[in-house]
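Chemist: Show me the folded form of this:
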Amino acid sequence: MKALIVDDEFNVRDVIRHLGQWETHGITKLLEAKNGHEAKSLIEKERPEIIFTDVKMPGMGGIELIEWLDSISYPGKVIFITGYNDYSYMRKAIQHSSFDYLLKPIEYEAFNHTLEKSVQAWKVDFEHAEVLEDVKKLRRNQLATAICLGDRSDSISLAEFLPESEGYMLTLLSFYQMHNPDFYIQKLSDDLTDRKLGYAFSLKTDLNLCLV
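Modeler: Prediction:
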């Protein structure tokens, strides 16, 4: 797991860096940014699960950062760290789904308790998301199989998983004599999705068949 510290003061970042029991709670990479703009670039590149951010920073502050995170439905946990004991900041944080709110000066026990809670909460959310994605994937594959068998009644639902287009070209791939092609089908599907070209469906009638 990765954690990101966002604060314009080096001393504050240094304190947090040495304060956190990072490895104990599964954090293997610690990132730092001086403001919201730097944080956005790091978040897009590194995808940290846990984010600690100051409220007031030059250029782009913590409120603007969490508003952006909320707008893209970012799954990470965000904790505000600030010296401003102001209800308006707390209200903004709550509105944009921040996980917690810590006041400076930061206390060792309070900080690590919040770190532990945020990591556990992220793990629970991640497990739920994995289960939900498995259900969605099964539904997509069932729809594709039904269409291949001649049932076009729910073809519009299948189109919801595809990029917008006036038409689609279909290809049937056979993973001949391969024991378990699921891994390769998923890699193909991920690549097509990332490039907004299409999707790869594993057919339920024959696990070695893939509809692209």
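Chemist: Only C-alpha atoms from now on, for both contacts and neighbour counts.
Modeler: Noted.
Chemist: Show the residue spans covered by the strands in the protein.
Modeler: Secondary structure of the chain (DSSP state E): strands at 2-6, 29-33, 50-53, 77-82, 100-103, 172-174, 201-202, 209-211.
Chemist: how about this one, so we can line them up?
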Amino acid sequence: MPTGVHIRDVREQLFAAAERVLLREGPNALTSRAVTTEAGCAKGVLHRHFPDFDAFLAELVLDRIRRIDAQAADLRASAGTGTVAGNLTEALAAVFDSVAVSIVPLVTFRDELRARIREARPAGGVPVLGDAAAMVAGYLAAERDLGRIVATTDIDTLAPTLIGAGHLLFADRDTPPPDIDALRKVVTTVIAGAGSR
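Modeler: Next comes the predicted model:
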């Protein structure tokens, strides 16, 4: 790999390269060499920007969580518009894009990575999935406040149930992701007891 060539937005290029490796080959193939080869840069570039590979992976996951945080604000803002099932279906489809689905096993099986993420975000639960559940819970609370779901709805149970059901639909890397109608059917079934409009 050439050295001495300035790379613009190095972190973003390395994150994008890691995501491509994850999508193509899965979490087991994600190494510093695979990332830098995919990014078309020398291996030392990664280590100039991150103390070690687990620090890089932690930043990759935290970047993904920040995207969920941004999505959460948009989802909360949609409360009172459209339908609850429609808003949740769109949100879950975005959360469970193929990169997020690939990141979950990476976090689950790398203890050092999980520890670093918890230092930065001590929220508990499985990173990415727990953040997605918090996003859904915030939205459901806003809809409850507007009277669009039953006031007695157990949001703390309903939100992770939606995330778990959604994750099961998307988790198989060997089959194409479900179509939007299959996801909508799951969402509609899970929230049926909430009396949503």
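Chemist: And the TM-score between them?
Modeler: Overlay of the two chains. TM-score (TM-score structural alignment, normalised by the length of the second structure): 0.34; 105 aligned residues with a C-alpha RMSD of 5.2 Å.
Chemist: ok, back up a step: of all the strands of the first structure, which one comes closest to Glu67 of the first structure?
Modeler: Relative to Glu67 of the first structure, the nearest member of the strands of the first structure by C-alpha to C-alpha is strand 77-82, separated by 11.1 Å.
Chemist: Going by neighbour count, which residues of that closest one are buried?
Modeler: Residues Lys77, Val78, Ile79, Phe80, Ile81, Thr82 are the ones in strand 77-82 of the first structure that count as buried (16 or more other C-alpha atoms under 10 Å).
Chemist: where's the third one relative to His37 of the first structure, distance?
Modeler: Ile79 of the first structure sits 17 Å away from His37 of the first structure, taking C-alpha to C-alpha, to the nearest Å as the criterion.
Chemist: what do you get for Asp182 of the first structure?
Modeler: Plainly put, Asp182 of the first structure is 39 Å away from His37 of the first structure if you go by C-alpha to C-alpha.
Chemist: measure stretch 145-158 of the second structure end to end?
Modeler: Start to finish, the residues bounding stretch 145-158 of the second structure are 16 Å apart (C-alpha to C-alpha).
Chemist: show me where the second structure has helices.
Modeler: Applying DSSP state H to the second structure gives helices spanning 10-25, 32-39, 43-49, 53-77, 84-95, 98-109, 111-120, 129-145, 155-170, 180-190.
Chemist: Please identify the most buried of those helices.
Modeler: helix 129-145 (a mean of 22; mean count of other C-alpha atoms under 10 Å).
Chemist: Show me what that one is packed against.
Modeler: Judged by 3 or more C-alpha pairs under 8 Å, 6 or more residues apart in numbering; DSSP states H and E, helix 129-145 of the second structure is in contact with helix 53-77, helix 84-95, helix 155-170.
Chemist: rerun at 10 Å
Modeler: helix 53-77, helix 84-95, helix 98-109, helix 155-170 (3 or more C-alpha pairs under 10 Å, 6 or more residues apart in numbering; DSSP states H and E).
Chemist: Run the angle between it and helix 53-77 for me.
Modeler: Angle between the axes of helix 129-145 of the second structure and helix 53-77 is 10 degrees (criterion: axes from the mean of the first three to the mean of the last three C-alpha atoms, to 10 degrees).
Chemist: In the first structure, where's the longest helix?
Modeler: helix 108-148.
Chemist: Just the angle for that helix relative to strand 77-82, thanks.
Modeler: Counting by the same axes, to 10 degrees, helix 108-148 of the first structure lies at 150 degrees to strand 77-82.
Chemist: Check which helices and strands helix 108-148 of the first structure is in contact with.
Modeler: Counting contacts by 3+ C-alpha pairs under 10 Å, 6+ apart, helix 108-148 of the first structure is packed against helix 10-19, strand 50-53, strand 77-82, strand 100-103, helix 155-159, strand 201-202, strand 209-211.
Chemist: Repeat the analysis, applying 8 Å as the threshold.
Modeler: Contact here means 3+ C-alpha pairs under 8 Å, 6+ apart; on that basis helix 108-148 of the first structure packs against helix 10-19, strand 77-82, helix 155-159, strand 201-202.
Chemist: what sits against Arg48 of the second structure?
Modeler: Counting by C-alpha atoms under 8 Å, 6 or more residues apart in numbering, Arg48 of the second structure makes contact with nothing.
Chemist: From Arg11 of the second structure, how far out is it?
Modeler: Separation of Arg48 of the second structure from Arg11 of the second structure (C-alpha to C-alpha): 11 Å.
Chemist: rewinding a little: kindly reformat the helices and strands packed on helix 129-145 of the second structure as CSV containing distance to Thr37 of the second structure.
Modeler: CSV is the format used below for these (distance: least, C-alpha to C-alpha, whole Å):
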stretch, distance to Thr37 of the second structure
helix 53-77, 14
helix 84-95, 28
helix 98-109, 19
helix 155-170, 28
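Chemist: Tell me which of those approaches Arg118 of the second structure most closely.
Modeler: Across those, closest to Arg118 of the second structure is helix 53-77 (C-alpha to C-alpha), at 9.5 Å.
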